[in-house]
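# A predicted structure for the sequence below; I have some questions about it.
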Amino acid sequence: TILLQSLATVRGQLIDKETGKPFKNREIRYGVHVHIGDDNAPFQTQYGGTTFSDESGHFELEHLVVGPEYHITLVNRPEDQPDRITWQPVKKITLKDSHPLDLGRVEVEPPYQPPTLEERIAAAFVLKKTPLERFTYDRKIGGLTMQYPLILFGEPESKAIRELLALRFEDDEISSKLDSYLVIPVDTTESKRTAAQALAEAMGIKLNFDSAGLELYVTDTSGKQRAHADLAALSTDGKVSQKKLLKFLETNQVPKLDARELLDAALKQAKEQNKRVIVQATATWCGPCRRLSLYLDGERKLSERDYIWVKMDYRWTGAYKIMEKMRGGAQGGIPWWAILDKDGKAMVTSTTEAGENIGFPSSSSDREHFRGMLEKTAIRLNDMEINELVEGLKQKD
C-alpha cells in the first residue's frame, strides 16, 4: 500500500534584521536533515531544493510534505571569494497540514563579514591588561601551554607593522609557526609610550621609538630573552620579508617533544610511586584545554598525592596516534582525558555513560562525573579531599 498526500507550499519575505530592508535575489536552500547515524552524527540536507528571493525579498518553497522538520538556510557567497560558501540558518518549520503556509516577514541577521586587515590590526593592539600585566600573565600561561611570549613593539598604523601583521593573519606558513608563541602586540605611539616603556624596563631592554620601525622579542617563560629582531633584520628591499620572519619563528620555536617518551616517563614514575597518570589531550588554540590546565596546575599540591599529569599536545610527535588509540572512537572534542593505572590501562575517562565528553567540567553533571573519576582511581585521597578538588572547579568556571 502506497499512501499519498498533498504537497504544500511555503511563502515568506526575507528581511535584513539590521536595516529592515528586504534581502534581494538571495539564494535559499531548504530540506530535511538526514543524519548519518544518530542525531549527533553528521548530516546531509535532502528532500528539498534551492530557490531565490525576488527583488522585494519574497520567496516560495515548493513540494514540502507534512511531518518532517525542514531547515531553511541562506547561502552566502562573498563577491571577492565566490567559491567560499557559508550557510546561515534562517528558520525551521514543520507542516501540520498541506495548506499553503505564509511565514510573513522572516527577519535574518546580516551575513557575517570577516574583519578587514585594518580592523584585525587595530584589535590586536587592544589589550585588556597593561603590557606588563599581559607579559606577566602570558609567562604563566606559557609555562602550562609550552609557548614563548613573543612581544611586538611598534605603532599600529606604521607600514612595517601592517606588513608583519598581514603575514601573521594571512600567511598559512607564518600562522602555523605561531603555535609556539603567545603574541603580545605593544603600542609604542607617543600616547601609549609610558606603558610600553614599563614593559621594556621590566624586560631589561631599551626601546628604539622609531615610528617607522618595529621590534620583536622572544622570551622564555621566566622572562629571559631568547631572541630579538628589528625591522632591518626582518626586511628585504624595505619590506618585511616572509622568508626572514618565517626563519626567525622557526629558529626560536619551542622544541618538539616525543609524546611516547613523555607517557613512558610518567608511567615509570607512577610505578615507582604507586600513583595514577592523568593524560590530557590538548592544543594551544583550545580555550577549555587552557582552563583545565590552569585548574590542574592550581591543584597540584593535593592532586599530586595520587596523580601524575602528562599533556598530549598535538604538536608533539606521536601524540595524535596515542590519543586516537586511547580514545577508542570516543566522541567529543578536546580536552579529552583519561586516568591510567601504572601499567597504562585506562581506568576512567572524561566520556560519560551517555557518550559525551565533559572536557573542562563546568556544569554540575560534569563535576559529578569528575567526582566519580576520582572516587574510582584515588589511592591516598579521602572523600573530603576529593570533594575539595571537585569544588575547586567552580573557581575556574
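Yes, it's here. Remember, predicted model here, so these are calculated numbers, not experimental data.
# When you work out contacts or count neighbours from here on, use the C-alpha atoms and nothing else.
Will do.
# So which residues of the stretch 251-397 of the chain form strands?
Under the criterion DSSP state E, counting those that start in this stretch, the stretch 251-397 of the chain contains strands at 276-282, 307-313, 336-340, 346-349.
# Let me know which of those is tucked in deepest.
Scoring those by mean neighbour count under mean count of other C-alpha atoms under 10 Å gives strand 276-282 as the most buried, with a mean of 25.
# want to compare, so here's the second one:
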Amino acid sequence: MRLATLLWVGPLLAQTGGVRFFTGTWEALLLEAKRQNKPIFVDFYATWCGPCKMLERYTFSNPEVGAFTDKHFLAYRIDAEKGEGPRLANQFRVRAYPTIVFLTPQGTELGRQVGYVDAPAFLSLLKRYAERLNDKQGKATPSWESFQEQYRVFFADLTGQAW
C-alpha cells in the first residue's frame, strides 16, 4: 500500500515549485491573459522529443523558474502533433521542438526560443521578455530590437559565448 501511494504521489511532489501550466483551451488562455494583463509563453513540444523532456525535467521543474513564471507570465504547453497543436504550430510557424513562443497579453509574438535551454538561461529569457513590455497595455518593443536580442541569444547558444 505504501509503495502504491508513493508511486501515485511521487510524481505530484516532484512538480511542486516548478512552472504551473494553464490547462484550458487556447481561446481561454488568451482571455485569461487579457484579464490578468500577463504575457504568455507557449511550449510547443512532441511526446517523442528528447530535448522537450529535458526542458520539462530540468528547466520547468526549477522553483525559481516556476516562481518567476507564476508572477509574470501565463505558461501553456501544447503537444504540436495532437488536438489543436498542429493548427497552432502552423499558425506560429513552429519547425522544430521544443519551440517556446513568447506573446503579449493580446497574443502578439514577442519572440521565441528554439531548442533546450537550462533553467538559469531560461530564467534570463523570461526576465528579458517580461521587461520588453513597455507598459501595462502589453505593447511590444520595436521588432528590430527583438531581432537583435534573439540574434544575441542564438549566437551565445551557438558559440557558448555571450557578447
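The structure has been received and is ready for your questions. As the structure is a prediction and not an experimental result, all values here were calculated from the model.
# Fetch the TM-score of the aligned pair.
Here the TM-score for the pair of chains, by TM-score structural alignment, normalised by the length of structure 2, is 0.61; 127 aligned residues with a C-alpha RMSD of 3.6 Å.
# among the strands of the stretch 251-397 of structure 1, which is nearest Asn252 of structure 1?
strand 307-313 (18.5 Å; C-alpha to C-alpha).
# hmm, back to that, Throw the strands of the stretch 251-397 of structure 1 into a markdown table and include distance to Pro110 of structure 1, thanks.
Formatted as a markdown table, the strands of the stretch 251-397 of structure 1 follow (distance: least, C-alpha to C-alpha, whole Å):
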| stretch | distance to Pro110 of structure 1 |
| --- | --- |
| strand 276-282 | 35 |
| strand 307-313 | 38 |
| strand 336-340 | 35 |
| strand 346-349 | 42 |
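# just so I know, which of these lies nearest Glu107 of structure 1?
Distances from Glu107 of structure 1 to each of those were compared by C-alpha to C-alpha, and the smallest falls on strand 336-340, at 38.7 Å.
# Where does the closest one end up in structure 2?
Aligned by TM-score structural alignment, strand 336-340 of structure 1 falls on no residue of structure 2.
# ok and that strand relative to strand 276-282, angle-wise?
Taking axes from the mean of the first three to the mean of the last three C-alpha atoms, to 10 degrees, strand 336-340 of structure 1 and strand 276-282 form an angle of 160 degrees between their directions.
# Just want the angle from strand 336-340 of structure 1 to strand 307-313.
Note on geometry: by the same axes, to 10 degrees, strand 336-340 of structure 1 and strand 307-313 are set 140 degrees apart in direction.
# quick one on the thing from earlier: which stretch among the strands of the stretch 251-397 of structure 1 comes nearest Ser180 of structure 1?
Taking C-alpha to C-alpha as the measure, the strands of the stretch 251-397 of structure 1 were each checked against Ser180 of structure 1, and strand 307-313 came out nearest at 11.5 Å.
# which strands and helices sit next to that closest one?
helix 259-273, strand 276-282, helix 319-327 (3 or more C-alpha pairs under 8 Å, 6 or more residues apart in numbering; DSSP states H and E).
# The first one: how far from the chain's middle?
Put simply, helix 259-273 of structure 1 sits 29 Å off its chain's centre (C-alpha atoms, centre = their mean, to the nearest Å).
# quick one, longest helix in structure 2?
Once structure 2 is assigned using DSSP state H, the helix that runs over the most residues is helix 143-159.
# so that one matches what in structure 1?
Structural correspondence for helix 143-159 of structure 2: none found in structure 1, per TM-score structural alignment.
# List the buried residues for that helix?
Neighbour-count burial for helix 143-159 of structure 2, counted by 16 or more other C-alpha atoms under 10 Å, picks out 146, 149-150, 153.
# At the geometric centre of structure 2, which residue sits there?
Within structure 2, one residue has its C-alpha closest to the average C-alpha position: by C-alpha atoms, centre = their mean, that is Phe41, at 3.9 Å.
# I'd guessed that residue sits against Tyr76; true?
Yes - contact status for Phe41 of structure 2 versus Tyr76: in contact at 6.3 Å, counting by C-alpha atoms under 8 Å.
# What strand or helix carries the residue nearest to the centre of structure 2?
Of the helices and strands defined by DSSP states H and E, Phe41 of structure 2 is found in strand 40-45.
# Could you do Leu245 of structure 1 as well?
With elements delineated by DSSP H and E, Leu245 of structure 1 resides in helix 242-251, which encompasses its position.
# on that earlier part again, kindly reformat the buried residues of helix 143-159 of structure 2 as a markdown table containing distance to Trp48 of structure 2.
Listed next are the buried residues of helix 143-159 of structure 2 as a markdown table, based on distance: C-alpha to C-alpha, whole Å:
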| residue | distance to Trp48 of structure 2 |
| --- | --- |
| Ser146 | 31 |
| Glu149 | 30 |
| Gln150 | 27 |
| Val153 | 26 |
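# Widest-spaced pair of the residues you listed?
Every pair of those checked by C-alpha to C-alpha; the farthest is Ser146 and Val153, at 10.7 Å.
# still on that earlier bit, show me what the residue nearest to the centre of structure 2 lines up with in structure 1.
Across the two structures, Phe41 of structure 2 finds its equivalent in Leu150 of structure 1, going by TM-score structural alignment.
# what residues are up against its match?
Counting by C-alpha atoms under 8 Å, 6 or more residues apart in numbering, Leu150 of structure 1 touches 181-184, 216-219.
# ok, so what distance separates Tyr217 of structure 1 from Cys289 of structure 1?
Counting by C-alpha to C-alpha, to the nearest Å, the gap from Tyr217 of structure 1 to Cys289 of structure 1 is 26 Å.
# Relative to Ile308 of structure 1, how far out is Gly12 of structure 1?
Separation of Gly12 of structure 1 from Ile308 of structure 1 (C-alpha to C-alpha): 60 Å.
# now the helices: where do they sit in structure 1?
According to DSSP H, structure 1 carries its helices in the segments 117-124, 131-145, 159-170, 172-177, 193-203, 231-234, 242-251, 259-273, 287-298, 300-303, 319-327, 364-377, 383-395.
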